[in-house]
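> Structure for the following, please:
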Amino acid sequence: MSEQVHIQILDAAAAQANVAALAEVLTDCVAGGASVSFMWPLPRERALQFWQGVAEGVARKERVLLVARDDSGDILGTVQLITAMPDNQPHRADVAKMLVHRKARRKGIAQALMAAVEQAAKTAGKSVLVLDTVTGGDAERLYERAGWQKVGVVPNYALMPDGEFCGTTFFHKQIQ
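Predicted coordinates:
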């Protein structure tokens, strides 16, 4: 990669300040066909609303928000660590919304974000991580290469942004 990628954990104020940039990454990913809980077309207001909720979750210490920035400070990708778990799962966290803007893909950004979110989980005292992704997609291969263990596949679990059904593969990783 010609440019450096800088991974950063956003505090509540920074999360709030970057809602618009994060909404742009989300909108680009959904426009590109990513099944990440949203349908296409994704209204800008809906994307902004989602990230506003994430920023509020950061403020409540329910999640950790990581971003990947280029040298100019533009957000190229993001991932979240959801730490708010039931009382009997204080050791667990969910990894969610791994998103990389289409213009920045195949440059190691997702891999860097995953390494950083695992480190954030360790720092938060979490030892079991769980995530899900579209079956057969690029992310599934990324997680397998990163040492995540496949739990199983649920057919027709979600919809792609165009309305077609897709399977979802669930993964876990034990970290020390």
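> make it CA atoms for all contacts and neighbour counts henceforth
Noted.
> Please report how far Ala110 lies from Glu45.
Distance, Ala110 to Glu45, by Cα to Cα, to the nearest Å: 26 Å.
> Which one's more surrounded, the two?
Ala110 (23 against 10; other Cα atoms under 10 Å).
> What helix or strand is that one located in?
If you go by DSSP states H and E, Ala110 is part of helix 109-123.
> how about that helix: buried residues?
Ile109, Ala110, Gln111, Leu113, Met114, Ala116, Val117, Glu118, Ala120, Ala121 (16 or more other Cα atoms under 10 Å).
> Who are the contact partners of the third one?
This means Gln111. Leu142, Ala146 (Cα atoms under 8 Å, 6 or more residues apart in numbering).
> And this one, please, so the two structures can be compared:
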Amino acid sequence: MRRLDASGLREYAGPLADLLADTVADGASVGFLAPLDRVAALAWWQERADAVAAGRLAVWAAGDGGAVAGTVGLAFADKPNSRHRAELVKLMVRPQARGRGLGRTLLATAEEAAAVAGVSLLHLDTETGSPAERLYAAAGWTRAGVIPDYAADPGGVLKPTTLYYKAIGPVRRRQPEADGTGSRQS
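Down below sits the predicted model:
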């Protein structure tokens, strides 16, 4: 398991592109339509390097040698009122590597890194009824609801999406001080 900096992301863009294309070809709804060619998948990963360099995105890759068996990302919020939360994005495991605990390991890695970064709330969306739902439920994520016809699956068919969240650390709330009028004091 390796957290990729911007140069590492560029270095692993090819194997990550292969993983993305294989995952989409296998039917995973991760934002792309099938068939996803390697050139488009490679360009998508290369475009993420600036976000990694800026600290808006963290990406991990798991594998051995030059092959990538799985990946996960955290997209950090950029607004002052939402810096306590992050979105779990692009959790993918190569079809041949599934069923061996890699998805759980990737998920746990992202959760731990988020907590270390001061994030106390994670959220994600996944296709309703997908195998990923079992993973999130088993890992203690809470189902928040379903949005019908949210995204097209790789075949182009609109499918519902389930939203999940997980509190991963202490929630730090600042209580406004009232001045008797209900407004906050500076």
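> May I have the TM-score of the superposed chains?
The TM-score (TM-score structural alignment, normalised by the length of the first structure) is 0.93; 169 aligned residues with a Cα RMSD of 1.0 Å.
> follow-up on the earlier one: I'd like to know which part of the second structure the helix holding Ala110 of the first structure is aligned with, by residue numbers.
Using TM-score structural alignment, helix 109-123 of the first structure lines up with residues 102-116 of the second structure.
> Repeat that for stretch 147-157 of the first structure.
Against the second structure, stretch 147-157 of the first structure falls on residues 140-150 (TM-score structural alignment).
> for the matching stretch, the distance to its chain's centre please.
Stretch 140-150 of the second structure sits 15 Å away from the centroid of its parent chain (Cα atoms, centre = their mean, to the nearest Å).
> now stretch 62-78 of the second structure
9 Å.
> List the neighbours of it that are in contact with it.
Residues contacting stretch 62-78 of the second structure (Cα under 8 Å, 6+ apart): 1-2, 12, 15-16, 19, 55-61, 83-94, 97, 102-103, 106-107, 110, 114.
> Check the gap between the corresponding residue of the second structure for Arg60 of the first structure and Val72 of the second structure for me.
Aligning on TM-score structural alignment places Arg60 of the first structure opposite Ala54 in the second structure. For Ala54 of the second structure, the distance to Val72 of the second structure equals 18 Å [Cα to Cα].
> For Arg83 of the second structure, see how far away the match of Arg60 of the first structure is.
15 Å.
> follow-up on the earlier one: can you list the buried residues in the match of stretch 147-157 of the first structure?
Using 16+ other Cα under 10 Å as the test for burial, stretch 140-150 of the second structure gives Trp141, Arg143, Val146, Tyr150.
> same thing with stretch 93-102 of the first structure?
Ala93, Asp94, Val95, Ala96, Lys97, Met98, Leu99, Val100, His101.
> Do I have it right that the third one meets Leu131?
Yes: the pair formed by Val95 of the first structure and Leu131 meets the contact definition of Cα atoms under 8 Å, at 5.2 Å.
> With adjacent residues omitted, what lies nearest to the spatially most central residue of the second structure?
Taking Cα atoms, centre = their mean, the centroid of the second structure lies closest to Val89, which sits 1.5 Å from it. Setting aside the residues directly before and after it, Val89 of the second structure is nearest to Gly73 in space (Cα to Cα, 6 or more residues apart in numbering), at 4.9 Å.
> ditto for Gly55 of the second structure
Closest residue to Gly55 of the second structure apart from its sequence neighbours, by Cα to Cα, 6+ apart: Phe76 at 7.8 Å.
> Likewise for Leu42 of the first structure?
Thr27 (6.4 Å).
> Now do the contacts for that neighbour.
Per Cα under 8 Å, 6+ apart, neighbours of Thr27 of the first structure: Leu42, Arg44, Ala47.
> Break down the second structure into its helices, ranges please.
Along the second structure, the stretches classed as helices by DSSP state H are 6-11, 13-25, 38-47, 49-53, 102-116, 131-138.
> quick one, which of those is packed in tightest?
helix 13-25 (a mean of 23; mean count of other Cα atoms under 10 Å).
> Now do that helix: which range of the first structure does it align onto?
So helix 13-25 of the second structure sits over residues 19-31 in the first structure, by TM-score structural alignment.
> contacting residues for the closest residue in space to Arg10 of the second structure that isn't next to it in sequence?
Of all residues not flanking Arg10 of the second structure in the chain, Gln46 sits nearest, at 5.9 Å (Cα to Cα, 6+ apart). Gln46 of the second structure makes contacts with Leu9, Arg10, Ala13, as judged by Cα under 8 Å, 6+ apart.
> Go ahead and confirm the first one touches Ala49.
Yes: the pair Leu9 of the second structure / Ala49 is scored as a contact, 6.1 Å apart, by Cα under 8 Å.
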